[in-house]
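1. Sequence and predicted structure, then a few things I'm wondering about:
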Amino acid sequence: MPDPQPPKAAFAMDPVHLPLLFPPPLMARLRRACDLDPSFVVRDFGDPAAADRLARTDVLITGWGCPGLDAAVLAAAPRLRTVLHAAGSVRSLVGDALWEHGITVSSAVTGNALPVAEYTLAMILLAGKDTFAHRERFRATHTYPTVAETAHTGNVGRRIGVIGASRVGRRLLELLRPFDFTVLLHDPYVDPAEAAALGAEPLPLDELLGRSDIVSLHAPDIPETYRMLDAGRLALIRDGGVLINTSRGALIDHGALTDELVSGRLQAVLDVTEPEPLPAASPLYRLPNVFLTPHIAGSLGNELERLGRIVVEELERLAAGLPPAHEVRHSDMVRVA
């Protein structure tokens, strides 16, 4: 049954994101679904000026820039029952205390997965056409490539290796379906039947690396995946192969990857690195076989509205007495980003 009284909600994030997350029509829907003061945004849960409002808060609407949610939050907001995260992963946000107290957590991670998958698809298609190398040659010579120089260019039959059937990985697999690719998948939690339903051939990691023309990394950043692509595994990728990383830099041994890229044996599209950003002296900024972007694959600009819309819909469900559609459970933390 819906609650006769709308829940009392508060924002907890860097307020710079609010206008893009919740443009006026979405903000109006949000305020119809809850008791919310849009001018009240928590930046510090220990701030005495926020104490009265937090003490009456049932729902926290969080986002980038939100302080960690730990026992101090429960002390400041004893009525808190729900956290709606208007961004992606909650791994670094939610502390054990919230799980232990049964706080419901929902995330807009599915909305954030789409632009990452779109970015990855675009890079796969561009890499298959050898776009980056052709651009460099064209800049240097101002001449068109010969037939010999394009003999191995094209996207027909490219073998695309996807590491991780995460939310991004699954969206990417969906986007790859219309193209003439052979899609390979490594994910220890996906059985052969599910992989087939996703349109991919399941393989052990080492075999996937050895067979793929383009490898795209979508595994979660957890202890088990730390530097999962080390020097030995990077060496399995064929000469001229392309590595795309839109996940986290920590999944790759950065020193070993730098060696491979400096040698020219591999190509890479890197939206994330370790560290982030790279030092100014890093050769990756200058190598012609590296396409480096500043962590832009996720939601930016008008794409943030999609995340806000998910939060509004979750709050409307809450106000109607329905369970969240995008709940994150404590048990998920062992294998999601």
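-> Yep, that arrived.
2. CA atoms for contacts and neighbours, from now on please.
-> OK.
3. Now the element after the lengthiest helix in the chain, going C-ward?
-> In the chain, taking DSSP state H as the definition, the longest helix is helix 109-128. Note on helix 109-128: by DSSP states H and E, the next helix or strand toward the C-terminus is helix 131-141.
4. so where do the helices sit in the chain?
-> Under DSSP H, the chain gives helices at 18-21, 24-33, 51-55, 71-76, 96-100, 109-128, 131-141, 167-176, 192-197, 205-211, 231-234, 254-263, 304-319.
5. okay, those helices in TSV with mean neighbour count and distance to Arg158 next?
-> Output for the helices of the chain, formatted as TSV (neighbours: other Cα atoms under 10 Å; distance: least, Cα to Cα, whole Å):
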stretch	mean neighbour count	distance to Arg158
helix 18-21	19	37
helix 24-33	16	42
helix 51-55	17	54
helix 71-76	17	50
helix 96-100	14	44
helix 109-128	21	7
helix 131-141	13	15
helix 167-176	21	11
helix 192-197	13	18
helix 205-211	19	10
helix 231-234	17	19
helix 254-263	16	21
helix 304-319	23	32
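6. Verify the stated contact: Leu243 with Arg265.
-> No. Counting by Cα atoms under 8 Å, Leu243 sits too far from Arg265 to count as a contact (11.3 Å).
7. ok, the two, which is more surrounded?
-> Between Leu243 and Arg265, counted using other Cα atoms under 10 Å, Leu243 has the larger neighbour count: 24 against 16.
8. Use this one as the comparison:
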Amino acid sequence: MKILVTDKIADRGLELLRAEGWQVEPVSPKEAEAVRRGLAEATAWILRSGTQVTAELLEAAPRLKVIGRAGVGVDNIDLEAATRRGILVMNTPGGNAVSVAEHTFALLLALARRVPEADRSTRSGEWRKSEFAGFELKGKTLGLVGLGRIGQEVGRRAQAFEMTVLAHDPFVAAALARDLGVELVSLDELLARADFLSLHVTLTPETERLLNRERLARCKRGMRILNTARGELVDDAALAEALASGQVAGAALDVFSSEPPKDSPLLKLPNVIATPHIGGSTAEAQEEVGWRIAQQVRDYLKDGVVRNAVNLPTLSAEEYRRLKPYLELAERLGAFAVQVAGPMARVSLRYAGEVGELNTHLLRNAVLKGILGRVVDEPANLVSAATLAAERGLTVDETYVRREQGFPDTLGVTVHATAQQFSVEGTVLHGAALRILAVDEIDIEAPLEGTLIFMRNRDVPGVIGQVGTILGSRNINIASFALGRREQSGSMGSLGPGGGAEAVALVRVDGAVPETVLQALRSIPAVTFAQVVEL
């Protein structure tokens, strides 16, 4: 197994991967051809912000399963292309939180005391002591846009300086903010009240140019702005205008919309402090995020454990242990359904009992993987399945129920196909054994594995014998034979066409089943449907 590494990663992280017997290949991101050659055989790709992951590069990586970003931001990765190709993307949030927070606060102090300006003046031979009077932080208000791990660390440091801390973050609970001693407010209120504004949100279409001309005009006059998150959060031209007019008194920027910034109007202003994206660049942070991403990649490739995934829900080792057999169940039920029913427009899932308490997002994707893996020419897996389904107009609805009788913990899959509706239900026994429990609401218990012949028939004498004769005469061994019929009501029962109750059969056989054998089975008068299902 090859691990491609295209940015500097902690040595102990690389040694962790080598200890598994894997080939670790460090390549500079500037060596385009070497990167492309490495991707041709790579199972994992570990990188930092210095590598651009494009759709074109991903097309050159047929074996790639996971991309590990040592750090937080993933705007250098084409997530849509990775997801479509079924490639898991993970990052390491919090690994450099303290380093970024400390750098943010260093910039805040430098703004308050005009340290860079005073330094330049003194080095030039001047002694303009009175011109560089600053102000105390005590009693001032800091506004945090984003109260994640880094925002929280910055807030703690501000409180140590006796500042009032406000925050705008729609995804943070009020109770958490209260525990942190932070006041949650709207963005407009934060802009109006804050003496310092610090950005700590990820880059999304909604946050791009969050600080635009309109919002900067609504800021408290004389506010100072800090950005150690993403350069694209700020409209550079609008900020330059606000700094020149005095609406914004100063800015400290560690990130820029284009890096390195070429001809940025911000770098020409004396009230701007600029650093070259070094917020997370401490020895401790570099070591920590490199070690963390190596652990995450190893655990995913070895055990399927998902941590800090950007395009898939996170799973602990214990959650994965509980979920794993049900993922296999879900995939096989989806594969069973598509082989019987054919093309479909909608899938209905029913989670019963403890199955509904598992990660149903992944169970849904596993069902779609089973369905699409039989019909698309692209890699369908837990990452890509939902995207591939949406592209094909395949919709999914889900319900949660509690079974009062029979097996309590089950997964049901109903597919709404072009010409019919078909349902299949299954469970996991003893933590590992996969079983079908019902087909089209007819109870039948059978192993969900191997080569199966699924039949619909009328429950009349002689069917089992005829099936056995046909298979035996073709030297096809029967491993198991399961039967089920719709429960009879009254004296006549539930009759299929031509008389006899509706019945189903699942015959597990050893070896392949030629089409001529299926034709022979379909020729049995009581058999209305016969299809091979490969699981």
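-> In hand now; what should we look at? Every value quoted in this text rests on a predicted model; they were computed, and no experiment measured them.
9. one step back: which one of the helices of the first structure lies nearest to Phe291 of the first structure?
-> helix 131-141 (7.6 Å; Cα to Cα).
10. Quick check: stretch 285-302 of the second structure compared with the first structure, mean distance?
-> Here the mean offset of stretch 285-302 of the second structure against the first structure after fitting is 2.9 Å, by mean Cα distance after the TM-score superposition for the first structure.
11. on that earlier part again, in JSON lines, list the helices of the first structure along with distance to Glu276 of the first structure.
-> Below are these laid out as JSON lines (distance: least, Cα to Cα, whole Å):
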{"stretch": "helix 18-21", "distance to Glu276 of the first structure": "24"}
{"stretch": "helix 24-33", "distance to Glu276 of the first structure": "33"}
{"stretch": "helix 51-55", "distance to Glu276 of the first structure": "34"}
{"stretch": "helix 71-76", "distance to Glu276 of the first structure": "29"}
{"stretch": "helix 96-100", "distance to Glu276 of the first structure": "27"}
{"stretch": "helix 109-128", "distance to Glu276 of the first structure": "18"}
{"stretch": "helix 131-141", "distance to Glu276 of the first structure": "23"}
{"stretch": "helix 167-176", "distance to Glu276 of the first structure": "21"}
{"stretch": "helix 192-197", "distance to Glu276 of the first structure": "33"}
{"stretch": "helix 205-211", "distance to Glu276 of the first structure": "25"}
{"stretch": "helix 231-234", "distance to Glu276 of the first structure": "20"}
{"stretch": "helix 254-263", "distance to Glu276 of the first structure": "11"}
{"stretch": "helix 304-319", "distance to Glu276 of the first structure": "22"}
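12. Buried residues, stretch 446-456 of the second structure. List them.
-> By neighbour count with 16 or more other Cα atoms under 10 Å, stretch 446-456 of the second structure contains the buried residues 446-449, 451-456.
13. So which bit of the first structure is that stretch matched to?
-> With TM-score structural alignment applied, stretch 446-456 of the second structure matches no range in the first structure.
14. What is the linear distance spanned by that stretch between its boundary residues?
-> Stretch 446-456 of the second structure has an end-to-end distance of 15 Å (criterion: Cα to Cα, to the nearest Å).
15. about what we covered before: point out the one among the helices of the first structure that comes closest to Ala325 of the first structure.
-> helix 304-319 (6.7 Å).
16. Now tell me what touches the closest one from outside.
-> 2-3, 6-7, 20-23, 26, 29-30, 33-34, 61, 84-87, 106-109, 111-112, 323-326 (Cα atoms under 8 Å, 6 or more residues apart in numbering).
17. Could you rerun that using 7 Å?
-> 2-3, 6-7, 20-22, 26, 29-30, 33, 84, 86-87, 108, 111-112, 323-325 (Cα atoms under 7 Å, 6 or more residues apart in numbering).
18. now stretch 266-285 of the first structure
-> Residues outside stretch 266-285 of the first structure that contact it (Cα under 7 Å, 6+ apart): 239-250, 254, 260-261, 289-297.
19. Against Phe481 of the second structure, how distant is His458 of the second structure?
-> That one is not His; residue 458 of the second structure is Arg. Counting by Cα to Cα, the gap from Arg458 of the second structure to Phe481 of the second structure is 16 Å.
20. Looking at those two, which has the bigger crowd around it?
-> Legend: neighbour count by other Cα under 10 Å for Arg458 of the second structure and Phe481, higher for Arg458 (21 against 17).
21. That one against Val504, yeah?
-> No. Taking contacts as Cα atoms under 7 Å, Arg458 of the second structure lies outside contact range of Val504: 8.3 Å.
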